[in-house]
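Visitor: just coords:
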C-alpha cells in the first residue's frame, strides 16, 4: 500500500510538472524536455554501458544542452539540422573510444526524444503544437492504463515472455482500445480532425508505444536490472516512465514532417 501511494503521488507530481510546461510551451517546455533527455541519457549509459568513459557521458550532456540552446535561438525547422550535426559530432568522437556503440544508440534515443517533442510542440501562434502533444500524452497514458487493467482483469497468453513476462495480448489490446477512446476525445474537444483520423493515429501510436515499452524491457533484461534507476519514488527511473512516450513521439514527429514540414510538423494532423 505504501508503494502504491508513492506511485500515485509521484505520478501526480510528474503529470503536473509536465502538463504545466506543455501548456506554457516555449523555453519552459524545452527545459523540461531537455532535463528528461539528460536523465534518460544517464540512465541509458548506466544500464547499457556502465563502463562508458566519463568523457563520453559529459559529451552527451553538453550536446543535449546545446540542442536546448538551439531550441531557444533557432527557427523550429533548424532543430532537425542541429540534431543531425550534434549526432554526427557525437559519433565522430565516440569512434575514438572502444566499445562505445551503445553510447551512440543512447544518444540517438535521448537526442531524438528532445528534438521530436520540441519540434512537435513549437507552433508559433497556432495551437496545433499544443494539441499534438496533448494527443500524444492522452494516447500513451491511456495505453498504459488500459493495458494494465485489461491485463490484470483478463490475463491470458503472453506477448513476449522472454523479454517482458507480465505483458499479455489482452493487455495490449486493452491498451489500444483505451488509446482510441482517448484520442477521439482529445480531437473532439479540440475540434480538429475527425474520429477516423484520431482512431488511426491512436492505433499506430499505441502499438508503437508498446513496442517502446518492450524495447526498454529488453535493455533492462540485458543489463540485469529491474528499473532504469530509482530516481522516481515507486516508479523507478525516467526511462521506465517515458519508454512508450519516446517511441510514440518519434513516430508522430517523423510522420508529421511529411505533411506539415519542418517548421510546423504538428499542422499535418492537428490543424494549421
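Guide: Yep, that arrived. Since the model is a prediction, treat every value here as computed from it, not as a measurement.
Visitor: from here on, just use CA atoms for contacts and neighbour counts.
Guide: Fine.
Visitor: can you pull the contacts of the closest residue to residue 235 other than its chain neighbours?
Guide: Residue nearest to residue 235 in three dimensions, not counting chain neighbours: residue 7, with 5.9 Å by CA to CA, 6 or more residues apart in numbering. Residues in contact with residue 7 (CA atoms under 8 Å, 6 or more residues apart in numbering) are 233, 234, 235.
Visitor: in this structure the second one contacts residue 240, no?
Guide: Okay, so that is residue 234. No - with contact defined as CA atoms under 8 Å, residue 234 does not reach residue 240; the gap is 10.9 Å.
Visitor: who has more neighbours out of the two?
Guide: The neighbour comparison of residue 234 against residue 240 (other CA atoms under 10 Å) goes to residue 240, with 21 against 17.
Visitor: tell me which element the more buried one falls in.
Guide: helix 238-260 (DSSP states H and E).
Visitor: now residue 215
Guide: helix 195-223.
Visitor: and the most far-flung residue of the chain relative to its centre, helix, strand or coil?
Guide: Residue distances from the centre of the chain (CA atoms, centre = their mean) peak at residue 96, which lies 29.5 Å from the mean C-alpha position. What DSSP: H, G, I helix; E, B strand; the rest coil gives for residue 96 is coil.
Visitor: and it, how far from residue 53?
Guide: 11 Å (CA to CA, to the nearest Å).
Visitor: now swap in residue 64 and tell me
Guide: Distance from residue 64 to residue 53, by CA to CA: 17 Å.
Visitor: ok, now residue 173?
Guide: Separation of residue 173 from residue 53 (CA to CA) stands at 42 Å.
Visitor: between the two, tell me which one has more neighbours.
Guide: Set side by side, residue 173 and residue 53 show more neighbours around residue 173, with 19 against 16, by other CA under 10 Å.
Visitor: by contact count, what packs against the strand or helix carrying that one?
Guide: Per DSSP H and E: residue 173 is located in helix 169-190. Helices and strands touching helix 169-190, by 3 or more CA pairs under 8 Å, 6 or more residues apart in numbering; DSSP states H and E, are helix 128-154, helix 195-223.
Visitor: want to compare, so here's the second one:
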C-alpha cells in the first residue's frame, strides 16, 4: 500500500506538472505515454500464435502522434495528417515478409493497438487546444474529473457496494460504486467551474458525467481485454499500479467523447 501511494503521488505530480508547464511539455509527455501504451498493448496480447508488429506499430503510433503534436502547436497544417494514416499501410506490407502462423491476425492486433491505445491520446491532447490556443485548464480539469470519479467509485463501492455492475468482467465493480463516482465527478465539475473559469458550470458537470459513464466503460473494456489474454496487469512500469494502460483505461474511451462534446458547443 505504501509503494502504491508513493507511486501514485509522483505519477500525479508529473502529469499535473506536464500540463502546467506549457504546450510543448504537455504534448511531448503524453505522446511518449501514448507510444508506451501501444507497446504495452502489443506485449500484453503477444502469444505464440499472435505476434503483432511491435516495433513498426509503435513507430507508426509515434509518427502519427508527432504529426498531431506539430499540427496542434501550429508548426504544420492539418494537410499532413493523412501521412500518418498512410504509414499504417506499412503494417500490411511488412506482414508479407514475416513468416508467422496468422499474418492477418497479427495485422489486426497491430491496427487495434493503434486505435485503442494511441488515437484516444490524440483527442486528449487536442483538449488543450480546443479553442485554438493552448489552455492547460481543460486537460487538467479532465484529469481531475477522471481521478475524482475513480476515487468516488472506490469509496462508494467499498462502503455500500452490493449490486454487481459487470460481474463477468470485473467482480469488484458495483452499481453503487458507479453512481458514487458519478456524484463525485459532478461535484468536482461544480467546484472546477469556480476555479477554472474557461467553461460554464453546466459544461464542467456534463464533462464529469461523461467521464463517469465512459471512463467506467473504458475500465471495463480493459478488464475484458486482460481477461481475454489472461493477464492481471497490462504492465509493471508503475509499482503497485501495473502499467500505463491500467492507469489510463478510462481516458481511452472518455477523452474522444469529451472532445467531441466540447467541439459541439464551443
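Guide: Arrived safely, thanks for sending. Given the structure is predicted, the values throughout are model-derived calculations rather than measurements.
Visitor: sorry, back to before: can you redo the helices and strands packed on helix 169-190 of structure 1 as a markdown table with distance to residue 59 of structure 1?
Guide: Below are these laid out as a markdown table (distance: least, CA to CA, whole Å):
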| stretch | distance to residue 59 of structure 1 |
| --- | --- |
| helix 128-154 | 29 |
| helix 195-223 | 22 |
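Visitor: turn those helices into a markdown table, columns for mean neighbour count and distance to residue 20 of structure 1.
Guide: As requested, these are exported to a markdown table (neighbours: other CA atoms under 10 Å; distance: least, CA to CA, whole Å):
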| stretch | mean neighbour count | distance to residue 20 of structure 1 |
| --- | --- | --- |
| helix 128-154 | 22 | 11 |
| helix 195-223 | 20 | 23 |
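Visitor: grab the nearest non-local neighbour of residue 76 of structure 2.
Guide: residue 70 (5.5 Å).
Visitor: again but with residue 156 of structure 2, I slipped
Guide: The shortest distance from residue 156 of structure 2 to any non-neighbouring residue, by CA to CA, 6+ apart, is to residue 177 (4.7 Å).
Visitor: before we move on, what about residue 91 of structure 2?
Guide: residue 107 (6.5 Å).
Visitor: repeat that for residue 156 of structure 1.
Guide: Leaving aside its chain neighbours, residue 156 of structure 1 sits nearest to residue 168 (6.2 Å; criterion: CA to CA, 6+ apart).
Visitor: the one you found -> structure 2?
Guide: Residue 168 of structure 1 maps onto residue 174 in structure 2 when the alignment is built from TM-score structural alignment.
Visitor: pretty sure its match contacts residue 161?
Guide: Yes - at 5.6 Å, residue 174 of structure 2 counts as touching residue 161 under the criterion of CA under 8 Å.
Visitor: tell me the contacts of the residue nearest to residue 156 of structure 1?
Guide: So residue 168 of structure 1 contacts 151, 155, 156, 157, 158, 159 (CA under 8 Å, 6+ apart).
Visitor: now do the same for the second one: its match in structure 2.
Guide: Put plainly, it is residue 155 of structure 1. So residue 155 of structure 1 corresponds to residue 161, using TM-score structural alignment.
Visitor: I figured its match hits residue 179, correct?
Guide: No - contact criterion CA under 8 Å: residue 161 of structure 2 and residue 179 do not qualify, at 10.1 Å.
Visitor: and for residue 180 of structure 2, the neighbour number?
Guide: So residue 180 of structure 2, with other CA under 10 Å, has 24 neighbours.
Visitor: no, scratch that, I was asking about residue 239 of structure 1
Guide: Residue 239 of structure 1 has 26 nearby residues by other CA under 10 Å.
Visitor: what does it align to in structure 2?
Guide: Per TM-score structural alignment, residue 239 of structure 1 is aligned with residue 245.
Visitor: its match: what's it in contact with?
Guide: 37, 40, 41, 117, 234, 235.
Visitor: on that earlier part again, what's the counterpart of the residue nearest to residue 235 of structure 1 in structure 2?
Guide: With TM-score structural alignment as the criterion, residue 7 of structure 1 matches residue 4.
Visitor: got it, and residue 229 of structure 1?
Guide: By TM-score structural alignment, residue 229 of structure 1 lines up with residue 235.
Visitor: cool, residue 28 of structure 1 as well?
Guide: Using TM-score structural alignment, the partner of residue 28 of structure 1 in structure 2 is residue 25.
Visitor: doesn't its match fall inside a strand?
Guide: No - counting by three-state DSSP, residue 25 of structure 2 is not found in a strand; it is helix.
Visitor: from residue 180 of structure 2, how far off is it?
Guide: Separation of residue 25 of structure 2 from residue 180 of structure 2 (CA to CA) stands at 34 Å.
Visitor: what do you get for residue 105 of structure 2?
Guide: 40 Å.
Visitor: what's the closest non-adjacent residue to the match of residue 229 of structure 1?
Guide: residue 243 (3.9 Å).
Visitor: you'd agree the one you found is up against residue 233?
Guide: Yes - counting by CA under 8 Å, residue 243 of structure 2 touches residue 233, with 6.5 Å between them.
Visitor: quick one on the thing from earlier: pipe the contacts of residue 168 of structure 1 into a markdown table and attach distance to residue 132 of structure 1 per row.
Guide: Formatted as a markdown table, the contacts of residue 168 of structure 1 follow (distance: CA to CA, whole Å):
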| residue | distance to residue 132 of structure 1 |
| --- | --- |
| 151 | 28 |
| 155 | 32 |
| 156 | 34 |
| 157 | 34 |
| 158 | 32 |
| 159 | 29 |
